[in-house]
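Novice: Using only what follows, build the 3D model:
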Amino acid sequence: MNPVPHTPDADAIDALIDAMSFTEKVGQLNQRLLGWKSLTRDGSGRLAVTDELKREIDRWGGLGVLYGLFRADPWSGRHWGNGVRPEERPEAIRLVQEAVLSRGAHGIGALLSEEAPHGHQALGGTILPTNLALGATFDPQAVREAEAAVAAELAASGVHIALVSGLDVARDPRWGRCEECFGEDPLMAARMCESIVVGMQGENRSKVGRGGVAVVLKHLAAQGEAVGGRNGQSAIIGTHDLHEIHMPPVVAGVKAGALGFMAAYNDIDSMPCCANPWLLRDYLRDRLGFDGIVMADGLAVDRLEGMTGSIPGAGRAALLAGVDVSLWDQGFASLERFADDESVVAAVDRSLRRVLNLKAMFGLLPVGCGGGDGRGPAGSTERITVGRGSVAVPSAPAIEAAMADAQEKSRELASSCMTLLDGGDAMADIRAAIADEQAGPIIVAGPFADDIACFLGDYTAPLPEGRDTSVYRRLRERFGDRVMLAADGTGLEGTDWLEAAVVVAVVGGTSERSYDSEFADNGAAASVKGRGATCGEGVDLCDVTLPWNQDALLDRLRELTSAPIVTVVVSGRAHVLTHVLEVSDATLWAGYAGPYGPDAVVSVLADAAPMPGRIPVTLPARAGVVPVRYNDRQSAVHVYRDAEEPVLLPFGHGDRATGAAAIERACVTRSGDIEVTVRVGDCPGAVNLFARRIGGVRVPRLAELVDSVRVPGPCGWSGTVRMDVPAEAVTDPNDDAIRVRLWVGVPEHGEADECEVVVRR
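Specialist: Below you'll find the predicted structure:
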């Protein structure tokens, strides 16, 4: 296990635990209060603590963890008119922590946790591309740098815990939360999780409490495997697939030093993740050596009531299974009634020690227990001191500087997400027509032609005034009145269509929630009406063709003009794009590329910017063939009589992903690992190495991604890159020898592109 840089005083923490009542101990494990309800505004508009916060502190003699103090979105009801603005974060921290210290019994500050699935969900907070879009970059180093910048922003704001998506693997495009996954591949998910943890916490947790934050990775485990793509439902999965597909990012997170994991809503073969002793104790702690906290997902503990028969029983079951910290539920708030239950008392002390160890890393304990030692947000110049308690207050200039850096990282990542699906030969003519000032109109069409929210994904705060833009507006800024808007294909003269130089169609889906939306009790979308959200938590679909009859819109555009159509797909799941590719001259996939997505799209169209992305999921040819994944064990080709070719485009497809690289040499080293040299020629983005095992006692996967390397030079670079495959990636412990076929490009391959080695255990 990685060493902890800020080792708390164990004896002092033991003494602190001994001094606490059982109710006070239980209070430290609770994260019941919605943070945005802890502050209000007085008659002069200044921030003030609420009676609800005071009652919560008084009930427990302190406060364990406070969730979402800065959260702003339609569910919280916070926006630029009533939420905490960036410049107000220092005052918000001062008010809350002062209340906790002054009303609490032991001088223990509160841990502050914030949603950061892809950036900070707060007013002015940096929004990164969603994970599915980041998966298209195949660039863990860039993700690490961006997450480090987001962590610096959070730390500068006085936040301690970032709740970050990364463990989920996209196995069924019907699931609305596919956008939170890095794709369908476990190796890339694992590398991205490592990047999140090291970026936010530093190597060996070196930044925790020193300009970084503690990461709680979510969701543990196999949530992407839920039957039918239905959120939070049963994962019907065998042991081998569980460990091969869903556990690699967990293992990577533990090895990188993650300080927290969030137990998911779903069950695995009838065992709820937040009440699964094997998952949370035997596997996570005993086998992997995890030493941080396990947090339940929002209200997940209370959902155990149907299993246990009562809310208190639900809290007890989750605690004994290995959950340390609650999230909004009443189950953990009911634990104080088990003061005579020896097993509960012992489990509370174990979980409390983990929480206090984490607080010590941020200087939130009383002086002498790891608190009051100067640690705090970067740039902080003030401390609140009440009795034995002392907590640092952030600095507004430091917050502003950190936000600027993180937003620049978001801009860079948006460009790396751009993925060419089809029409590479047509792009030169399309770009020339756009650049030709004497050519006809540039018509921007589609439901998202003049929309920015579609690029943002779920779990995002409203953008500040002046930051809202779109593909249409960015093109109009560049090319003036030549650029015309026809979102639904109407509103223009027939001559405009006849004379058009290019039509840019912006289609796909959106995870935008409006402020009049209906929500479930955990903040997920409760209902979607009309042209509401088509993706995100609570928006599972049985039909993954493009919503709102967008295929028909493309047909209408084709009838109106003979100009080339370049279609930009903005989406958070693997939609069926068969008709899009048939109608369009070129197709660009942008995922949810974040607030700088429109800029990146226009750079591709107007500046010939490279399109280095690789799609991180398999695109189905028909809705009825899902789920279909590149690393399934059996092929779906020629199975369905009405859809014999079920795959439209394979995992890893992108600009020159095939034919631009070839294996020069592959050999097995003395350690049994495989060393591969690949010749690369003019291949933007990543080079992916795939393998297929031959031999053994189990049905092999059709293909497995075993390494991925970013081309080290600019577009057009040629040379060789080295790729390495650990023996354990392609063998089982009981195998004597395994033949391994290797190839580069995409999972579909021909015999001429393969090489073969034998790996012996």
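Novice: use CA for all of it now, contacts and neighbours both
Specialist: Will do.
Novice: Quick one: residues contacting Val647.
Specialist: By C-alpha atoms under 8 Å, 6 or more residues apart in numbering, the contact set of Val647 is 618-622, 628, 637.
Novice: how close does it sit to Arg741?
Specialist: To Arg741, Val647 is 22 Å away according to C-alpha to C-alpha, to the nearest Å.
Novice: one step back: adding secondary structure, write the contacts of Val647 out as CSV.
Specialist: Converted to CSV, those look like this (DSSP: H, G, I helix; E, B strand; the rest coil):
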residue, secondary structure
Thr618, coil
Leu619, strand
Pro620, strand
Ala621, coil
Arg622, coil
Val628, coil
Val637, coil
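Novice: Now that we have those, which of them are buried?
Specialist: For the contacts of Val647, a burial check counting by 16 or more other C-alpha atoms under 10 Å picks out 618-622, 628.
Novice: structure for this one too, so we can compare:
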Amino acid sequence: MVLRFGTACAALALMVGASPAIAQQQAASAAVPAAATAHPGQWPLLPMQLKRDAKVEARVAAILAKMSIEDKVGQLIQVDIASITPKDLETYKLGSILNGGNSAPNGDEFAPAPEWLKLFDAFYDASVKRSDGRPVVPVIWGTDAVHGANNIVGATLFPHNIGLGAMRDPALIKKIGAVTAAETAATGIDWSFAPTVAVVQDDRWGRTYESYSEDPAIVASYAGQMVEGIQGTIGQDFMKPGHVIASVKHFLGDGGTGGHDQGDTRVSETVLREVHGAGYMTALPAGALTVMPSFSSWNGEKMTGNKSLLTGVLKDRWGFQGFTIGDWNAHGQVTGCTNEDCAPAINAGLDMFMYSGPKWKELYANTLREAKAGTIPAARLDDAVRRILRVKMIAGTFDNGRPSARPMSGKFALLGAPEHRAIARQAVRESLVLLKNNGSVLPVKPGANILVAGRGADNIGQQAGGWSITWQGTDVANKDFPNGQSIWSGIDAAARAAGGKATLAVDGAFTAKPDVAIVVFGETPYAEFTGDRPSLEYSPDDKSDLALLKKLKAAGVPTVAVFLSGRPMWVNPEMNAADAFVAAFLPGTEGGGVADVLVAGKSGRPVADFHGKLSFSWPKRIDQNVLNRTDPGYDPLFPIGFGLTYADKATLARLDETKPKVAAGDQNALFVRGRVAGGARIGTTGAAVQTRTDRRGQEDSLRLTYKGAGSVAIEQAMPIDLTRESNGDLSLIVEYRVTAKPTGAVTVGVADTGKSATVALTNQLAVGDWATVAVPLRCFASQGVVMNKVTKPFELASSGALGIDVSTIRIGSATAPIACGAK
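Specialist: As a prediction, this is how the structure comes out:
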């Protein structure tokens, strides 16, 4: 029997997120957090469908008995392909490799699909090459295929989870999982780090779009279906060709950290179980083979080191038979650990480290030493390895041969296949939520002259969001999505088919007054912690989108706003300035799905009516950062479940645009639009002088003049923590223009409370137009700067004369950062 939401887990799932008792528990938890030790006996038993197979267990036991302790320790380690070569696996028989957010074959994120398969063959061949008579255990490759095979050029990219949650369509979720698996398998890769089953409670979190809903019942209804789509259904097509290993993440409570990535979820065990545990109630019975512990903590204890949950609940109480895989160097945050040494995480129940960096051999050596000394008990080591071998056996790793020899490998026509794109387009149609339609502006009538405007209109990268070819979803162009379609392109095709025409003008300019304008705008792409926000105000530092809407309204043009975002946001001014407002979230590569709903055909009816219902509550006020249905005093602008259809004729009255003083802006910007981040100042030393100049606005940039040796720095009133940014391989990014060439050495630096580090910039600086330089934060960390105590996140020093203008200084992801040893 296959577990379905609504059968074995119905009572539990319906209880989750709907009980007033849970709301009371959440309120109480915020005031008095419970301890960080779980009580497994208080957690429900799960009807696990994946049972141990005697033949599999016998094969695993036979292999395990012949493995050396060195072999066993190797299986516990997964290394990013940017830090390891196939040749390394001839000596070090590691369990797995992965491609991190910015890692790809030959360092090329735009590498064609055959290069991915070729590289996996090389790693595989090295892993099975041995002549010492000990067992051959092939390596497996993990990837973040979180909304399609999103690292691969040409793949079908689906709406991110927040949009999928608005569909309320579990059957379609399973199809999406199956397409994602098939396109991943075409490259040979056999493991997807998905699905995310976070139940986000504070939408300021940068990973909100990776969550299906704030409502645990919705998450539970999807989690098992997505696992079945990715892995296949137990008793039917489970782990058959075209399916890949799933990883349910991030265990446990990642959505409750108060809007801070890698933060601390301070709730009672009841809330942890019944809210944040909802997705596991269906994903694990469906047979999920791996689980990824979270970066985050529960009541002060890092999840990666919480034995009561990893072992007590997940493995002992629930009977999970697969293995746990750490997040990106997350073990290094466990008390008493570093990235290269963390026996406590293994002893707590972590089975495989996920490691990035050049020192993975140190992690191997330290873990081997601790295993030999008994610091990691032999029984715990064997349990971890047994779990890894079991999953590899179930996945066919031992039997399917080289990646390129597997049944689905090399079938690159699957990437963006028409039938896959049709499923994605359906998902786009079903995920759109209509929030306002005053005067029945929508659907756009057949034969209309449509003006399409806004920065997101012809921008597939923006509509796809983060985790789209590049980790942050930035530095991509429409050509990088050869099987995708922009929203503008979809509207253009629909307008012409209905006897009308569409004109693209990003700035909204027109000569002949259009019948209607569709303005596509919203958040620029981000991933993980770079998307954390101090408030839910949309674009507090740049109101050009609002100005565009107001300009069209003043010209008497009926205006439709299509809002691209990874979360609900306070957009009362933008909503007031539009006649209709559509929450499109992050629809992926099938922009035509937007046109299917907005633009009527010759019959006067569009391809589809609005179907989507909000999966998150929409804020009425700018200070409603925590806004969930079960919260006391719940007062949203639009409640979860809201969504108009064309049958609804409601008129939305003008909204209050009053803004109380709350933190706003971009947390990753150190200096932007003429302002430094809160709590900081610009200081100068020596012969350096700072004034202002104009770039995009009046006095929005620094004009730095060095008449001799001196420096200009951003100085923090209190130290800031850049640990996660350094760990995530982000860079210090500076937009600059040299006005007078340097006569001495120029460096950029970062300092903590007692130490500073620099990287040379002299050869980067030539008089000319505006340019950008990116310096990896790890360059400073490797020189000993304590990254959680940074007092100067930026210092530009020159030993001689120099003239330079600086318009932006920020922390972000860069595709071509300079080398740490640059001159």
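Novice: quick check, nearest of the contacts of Val647 of structure 1 to Ala221 of structure 1?
Specialist: When these are compared for distance to Ala221 of structure 1 (C-alpha to C-alpha), Val628 comes out closest, at 20.3 Å.
Novice: residues contacting the closest one?
Specialist: Counting by C-alpha under 8 Å, 6+ apart, Val628 of structure 1 has contacts 171-172, 618, 620, 636, 646-647.
Novice: Sort out for me which of these are in strands.
Specialist: By the criterion of DSSP state E, membership of the contacts of Val628 of structure 1 in strands covers 620, 647.
Novice: of all the contacts of Val628 of structure 1, which comes closest to Ser584 of structure 1?
Specialist: So of these, ranked by how close each gets to Ser584 of structure 1 (C-alpha to C-alpha), first place is Pro620, at 17.5 Å.
Novice: so who does the closest one touch?
Specialist: Residues near Pro620 of structure 1 by C-alpha under 8 Å, 6+ apart: 574-577, 626, 628, 646-649.
Novice: Looking at those residues, point me to the pair that's furthest apart.
Specialist: Largest pairwise distance in the contacts of Pro620 of structure 1, by C-alpha to C-alpha, is 14.6 Å, between Leu577 and Val628.
Novice: Relative to Ala657 of structure 1, how far out is the most far-flung residue of structure 1 relative to its centre?
Specialist: Most distant residue from the mean C-alpha position of structure 1: Thr495, 45.2 Å away (C-alpha atoms, centre = their mean). Distance, Thr495 of structure 1 to Ala657 of structure 1, using C-alpha to C-alpha: 39 Å.
Novice: With Arg467 of structure 1 instead?
Specialist: Distance from Arg467 of structure 1 to Ala657 of structure 1, by C-alpha to C-alpha: 34 Å.
Novice: Comparing those two, which residue is more hemmed in?
Specialist: Between Arg467 of structure 1 and Ala657, counted using other C-alpha atoms under 10 Å, Ala657 has the larger neighbour count: 23 against 11.
Novice: ok so that one is a helix residue?
Specialist: No - under three-state DSSP, Ala657 of structure 1 sits outside any helix and is assigned coil.
Novice: so how far is Met611 of structure 1 from it?
Specialist: The value you get for Ala657 of structure 1 to Met611 of structure 1, if C-alpha to C-alpha is used, is 11 Å.
Novice: would Arg383 of structure 1 count as being in a strand?
Specialist: Yes - under three-state DSSP, Arg383 of structure 1 sits within a strand.
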